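Visitor: Below: sequence and its predicted model.
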Amino acid sequence: MGNLSNRDKFHSSIPNNLDVRALIVTAHPDDECMFFAPTILRLIELKAHVHLLCLSRGNFYNQGAQRVKELMKSCAVLGIPASRVTITDHNKLPDDPNAEWSDSVVSSVIIKHIKAHSFNMVLTFDGRGVSGHANHIAIHKSVSHLASSGQVCDDCCLLSLVTVSILRTYLSYLELPLSWLLPSCLRCVVGVKGYRQAREAMLCHRTQLLWFRHLYVFFSRYMLVNTFQMIPQGPNNLINLESV
C-alpha cells in the first residue's frame, strides 16, 4: 500500500491504493467553500477520507448559531458528512480579525485532532492567510510550530494554501494557466461541475451573502483551483491532482 511518508512523487493523481485521511483546518464557517472547495471536491472524488476542523463558530456579528447550521449544510453539499465536521467554540479563539489567537490553544486543538483521527494530510492557510485575516494567519503559525517542533508524525503531510495577488485572485478561469505553470506541491482543479458544486456550497452561507461575495463566487480563482506548498519541516512529498 502507498504511504505519504515514502517521499514518492505522484505526477498524475493519488493512487487508488493510497489511504488518504485529510484534515482541512479553517478559522470560520464559509472558509471551507470560499477557499478550499476545489481541494475538498477532488480529494473526495479520489475516495479520500476528508474531515473539517473549524476553529470558531463565526460569531463576530452574534450569528454563531446560524453560521454553524450554514456550515453543516455547506459541508453536506461538498460531500463531508456531519460526523467528520468539528467546530471549536473556545473563548480564546473568537471570530475577530483584531483578536490575537492563542498559539498554544490553536496548536493544542489541532494536534489533538490529528492524533485522534490519525490524519496523514493536513491542509490549511499559508502565512498570508489568502485574505490576510489574522485568524487565518494564526492557524498557519500554529501548524508551522507543530511541524518545526516535531509534534506531527513523519507520515503526516502538512500543506499550506498559496496566497496569490489580488489580480490573480479575480482572474477566474484566466488564472488557470498560471496555476499550472508555477511550481506547487499539490494542485487541485475542478471543472464546470465542481465549480457549480462549490457555488452551491457557498450559497448555503446566507448570512454572508453580501453583494461583494456574489462577485467573489463568480470571479475568484479559489472557487476553481487550489495550489499548495509544503509547510517547512514537513515531509517532502510532491502530489499533483490533475483536473477532472
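Guide: Nice, thanks for sending it over.
Visitor: C-alpha only now, for contacts and for neighbours.
Guide: Will do.
Visitor: Check the gap between the closest residue to residue 97 other than its chain neighbours and residue 92 for me.
Guide: Distance criterion C-alpha to C-alpha, 6 or more residues apart in numbering; nearest residue to residue 97, sequence neighbours excluded, is residue 134 at 5.2 Å. Counting by C-alpha to C-alpha, to the nearest Å, the gap from residue 134 to residue 92 is 14 Å.
Visitor: Okay, one more to line up with it:
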Amino acid sequence: MLEAAVLLGGAVLLWVLCSLWRASLRSRCGGLLPGRAGALLLIAHPDDECMFFAPAIIGLLREQRPLSVLCCSTGNYYNQGEIRRKELIQSCAALGIPSSNVTLIDHRELPDNPRVQWNSHVLSSLILDHMQDKNIDLVITFDEGGVSGHSNHISLYNTIRSLHCARRLPEGCSVLVLESVNIFRKYLSVLDLPISWFCPHDVLFILSRAQYKQATEAMACHQSQLLWFRHMYVLFSRYMMINSLNFLSCDQEGPETKVKDS
C-alpha cells in the first residue's frame, strides 16, 4: 500500500510539473515588460550570462526585444581574462546575441574578486554611458543577494539601485532584478517549478527542453570554468531553466549611499 501511494504521489507530482511547464511555455512574459527600445543585461563576469540569466536572455530574444550585454570585468581572478573574454563572445552567440551587442570592461577599479566591493562612481559612469549609447529602457541584473552572494554581483545591484532611486537612469527606464533563492531551491532544478510558479514575482521565464539545451551549449563555451562542480551546477541549478525577476522599487530596503555626479 505504501509503495502504491508513493508511486501515485510521484505520478501526480509529475503531472503537475508537466502541466505547469506547458502552461508557462504558453505565457508571454515579454508582454509584461515596459518599453520597447533596448534591454541591457548587466553582469559582473563572463559566464554570469548563461549560469544565471539564460532563461531571461532566451525569453527576451524570443519576444524580439533588442538586447545588449555589459560585462563589468574580464573574470581575471585566475589570470584567465583573455580566455574568458573570448568565451563570453562565444557563449552570447550561442544564446543569440551578436558580438556587436556584447561589451566587456577591463578597469582596475572593477577587479574580479569575491571580497571586493566595486567603486560605485566608476561603475555608475560606465553604466550610464553605455545605456545612452545603446538607447536602453530596461536593465536586468542581480538583486541584493547576488544569487551566490558574490560581492561583485552585489555591487552591480547597489549601483543600479542608487542610480534608479536618484532618477539618474534614462527617463522611463525600468530595472528588473533576478531573485536570489535559498540553497535548497537553488539546486532543485525543474522541481522548483511549482514553487517558482506560485511564489510572488513580477516576471517569470521558463525554458523548454530545446531552450535548456541551448543554455547548456552556451555554458559549454566557458571551457576554462567547467570544473566538476560546474557540471553539477548545470544539471541541478534552477537558474539554468527558471528565472523569476522583480521590478526594482525605491521603497524597498537598499544601500543608503547615493551615487553622486562626479
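Guide: Arrived safely. Bear in mind that the values here come from a model prediction, so they are computed numbers and not experimental data.
Visitor: Quick TM-score on the pair, please.
Guide: TM-score for the superposed chains, counting by TM-score structural alignment, normalised by the length of the first structure: 0.88, backed by 224 aligned residues with a C-alpha RMSD of 1.7 Å.
Visitor: related to what we said a few turns ago, of residue 134 and residue 92 of the first structure, which one has the most company?
Guide: Just comparing residue 134 of the first structure and residue 92: by other C-alpha atoms under 10 Å the higher neighbour count belongs to residue 134, 19 against 14.
Visitor: In the second structure, what residue corresponds to that one?
Guide: Here residue 134 of the first structure is matched to residue 151 in the second structure, going by TM-score structural alignment.
Visitor: is it true that its match touches residue 114?
Guide: Yes: using C-alpha atoms under 8 Å, residue 151 of the second structure is in contact with residue 114, at 5.2 Å.
Visitor: ok, now which ones touch residue 207 of the first structure?
Guide: Listed by C-alpha atoms under 8 Å, 6 or more residues apart in numbering, the contact partners of residue 207 of the first structure are 63, 66, 67.
Visitor: pretty sure it belongs to a helix, no?
Guide: Yes: if the criterion is DSSP: H, G, I helix; E, B strand; the rest coil, then residue 207 of the first structure is within a helix.
Visitor: out of everything not next to it in sequence, what's closest to the aligned residue in the second structure for residue 81 of the first structure?
Guide: Using TM-score structural alignment, the partner of residue 81 of the first structure in the second structure is residue 98. Computed as C-alpha to C-alpha, 6+ apart, the closest residue to residue 98 of the second structure that is not its neighbour in sequence is residue 92, at 6.9 Å.
Visitor: Kindly report the same for residue 151 of the first structure.
Guide: residue 111 (7.6 Å).
Visitor: What count of nearby residues applies to the equivalent of the one you found over in the second structure?
Guide: Mapped onto the second structure by TM-score structural alignment, residue 111 of the first structure lines up with residue 128. By other C-alpha under 10 Å, 17 other residues sit near residue 128 of the second structure.
Visitor: From residue 167 of the second structure, how far out is residue 128 of the second structure?
Guide: 12 Å.
Visitor: in the first structure, which spans are helices?
Guide: Secondary structure of the first structure (DSSP state H): helices located at 31-34, 37-45, 64-78, 103-117, 129-132, 134-148, 166-169, 176-181, 192-203, 211-219.
Visitor: tell me, the last one lands on which residues of the second structure?
Guide: Against the second structure, the aligned range for helix 211-219 of the first structure is residues 228-236 (TM-score structural alignment).
Visitor: The matching stretch vs the first structure, average distance?
Guide: Compared with the first structure after the fit, stretch 228-236 of the second structure shows a mean deviation of 0.3 Å (mean C-alpha distance after the TM-score superposition for the first structure).
Visitor: Touching that stretch from outside, list them.
Guide: 51, 187, 188, 189, 216, 240.
Visitor: Aligned counterpart of residue 166 of the second structure in the first structure, please.
Guide: Under TM-score structural alignment, residue 166 of the second structure pairs with residue 149 in the first structure.
Visitor: what does residue 216 of the second structure give?
Guide: So, by TM-score structural alignment, residue 216 of the second structure is matched to residue 199.
Visitor: Residue 144 of the first structure versus the residue nearest to that match when sequence neighbours are not counted, what's the distance?
Guide: Ranked by C-alpha to C-alpha, 6+ apart and with sequence neighbours excluded, the top spatial neighbour of residue 199 of the first structure is residue 217, at 6.4 Å. Separation of residue 217 of the first structure from residue 144 of the first structure (C-alpha to C-alpha): 29 Å.
Visitor: The two: which is more packed in?
Guide: Comparing residue 217 of the first structure with residue 144 by other C-alpha under 10 Å, the one with more neighbours is residue 217, at 24 against 21.
Visitor: so residue 59 of the first structure touches residue 91, yeah?
Guide: No: Residue 59 of the first structure lies out of contact with residue 91 (C-alpha under 8 Å); the separation is 11.1 Å.
Visitor: how much space between the residue minimising distance to the centre of the second structure and residue 127 of the second structure?
Guide: Closest to where the C-alpha atoms of the second structure average out (C-alpha atoms, centre = their mean) is residue 53, at 3.0 Å. Separation of residue 53 of the second structure from residue 127 of the second structure (C-alpha to C-alpha): 19 Å.
Visitor: Okay then, goodbye and thanks.
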